[in-house]
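Participant: need the 3D shape of this:
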Amino acid sequence: MNKKITKITTNLWFTAEAEEAANHYTLIFKNSSIGKVTRYGKERHPIDGISEGTVMTVQFTLEGQEFVALNGGPQFKFTEAISFIVNCESQEEIDYFWEKLSEGGDEKAQVCGWLKDKFGVSWQIVPATLPEMLTDPDLHKSERVMKALLQMKKINMDELNEVYQG
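Facilitator: I've put the predicted structure just below:
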């Protein structure tokens, strides 16, 4: 019990897919691992469909970021109001994360580098250089990038770099 607790940990509420989601994400991201798994015991909040012995929480880490996946029942759903940004250094990296995270997800939710995975979690798969491009003091450059970005589903780095350079 000497492990230092992270100051802020992201908690993801699933209906009953917490363990599946944690395993899925740790297979996609390098430097990832599954931590402690807790199970519902006899003493629990009366939640429809969750029985004793069912996974309650799964602690997991993706690229140094700690998460907890909770099987909390169907009361709450994910929305695009919260998303995870994956900063990518290359088009190959964008393609990899886009393919892995969008598999089985909502194709209608794919816009401007955003996608929704098969669990309903929203992700932004973007070049690490995008914030710099969008905040360039040369408004012509940043506006060209934004215009191109708004036309894309999955981001094309070459195209963004081309319009950025003019």
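Participant: when you work out contacts or count neighbours from here on, use the C-alpha atoms and nothing else.
Facilitator: Will do.
Participant: shouldn't Val37 be within a strand?
Facilitator: Yes. Looking at Val37 with DSSP: H, G, I helix; E, B strand; the rest coil, it is inside a strand.
Participant: excluding sequence neighbours, find me the nearest residue to it.
Facilitator: Val58 (4.5 Å; C-alpha to C-alpha, 6 or more residues apart in numbering).
Participant: report the distance from the helix or strand containing that neighbour to the chain centre.
Facilitator: Using DSSP states H and E, Val58 sits within strand 55-62. How far strand 55-62 lies from its chain's middle: 15 Å, per C-alpha atoms, centre = their mean, to the nearest Å.
Participant: and that strand, what does it pack onto?
Facilitator: On a contact count with 3 or more C-alpha pairs under 8 Å, 6 or more residues apart in numbering; DSSP states H and E, strand 55-62 meets helix 18-28, strand 32-39, strand 65-71.
Participant: to compare against the first, here's another:
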Amino acid sequence: MADPIYPCLWFDGQAKIAADYYCSIFKNSRINSENPMVVHFELNGKSFMALNGGPMFKFSPATSFVVECDTQEEIDYYWDQLGEGGKYSQCGWLDDRFGVSWQIVPKILQQLMGDPEKAPRVVAAFMKMSKFDIQALLDA
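Facilitator: From the prediction side, this is the model:
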């Protein structure tokens, strides 16, 4: 089993458009196969499936994709690209133009949250943010 578990994203007739959109944003991405019902694609080497399932179900923030970024430039890039035409929220969360939820977070956040003295200040800082600001987290 090369990829035993991968997400299936349910779209209302926009599976191919969405897969092309995501592949244009993430490096090392491609469409593997497609038919009128299903598109199999990879983002950064991770497998996904997009299904043209109809209007019955919608996306929810209860399921989101986390994009860990090494630099502020990466955060800015993914925030702008994925958020275009969508909706921005708090603490690095956004819904893209298709309603899929993403968390654009700095990789260093795990380390900062692991420091018991710094963690409360970091949380207080990022609760005021929409898009994460790495320098503001480091300064907290």
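Participant: residues contacting the residue nearest to Val37 of structure 1?
Facilitator: Shown in contact with Val58 of structure 1 (C-alpha atoms under 8 Å, 6 or more residues apart in numbering): 18-19, 22, 34-38, 68-70.
Participant: mark which of those residues are buried, thanks.
Facilitator: 18-19, 22, 34, 37, 68-70 (16 or more other C-alpha atoms under 10 Å).
Participant: what ranges do the strands span in structure 2?
Facilitator: Under the criterion DSSP state E, strands of structure 2 are mapped to 8-11, 30-34, 38-43, 46-52, 64-69, 87-88, 93-95, 101-106.
Participant: possible to save the ones you listed as JSON lines with distance to Phe132 of structure 2?
Facilitator: Output for the strands of structure 2, formatted as JSON lines (distance: least, C-alpha to C-alpha, whole Å):
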{"stretch": "strand 8-11", "distance to Phe132 of structure 2": "26"}
{"stretch": "strand 30-34", "distance to Phe132 of structure 2": "28"}
{"stretch": "strand 38-43", "distance to Phe132 of structure 2": "22"}
{"stretch": "strand 46-52", "distance to Phe132 of structure 2": "24"}
{"stretch": "strand 64-69", "distance to Phe132 of structure 2": "10"}
{"stretch": "strand 87-88", "distance to Phe132 of structure 2": "12"}
{"stretch": "strand 93-95", "distance to Phe132 of structure 2": "9"}
{"stretch": "strand 101-106", "distance to Phe132 of structure 2": "7"}
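Participant: mind checking which of those is nearest Arg121 of structure 2?
Facilitator: Set against Arg121 of structure 2 and scored by C-alpha to C-alpha, these come closest in strand 101-106, at 16.0 Å.
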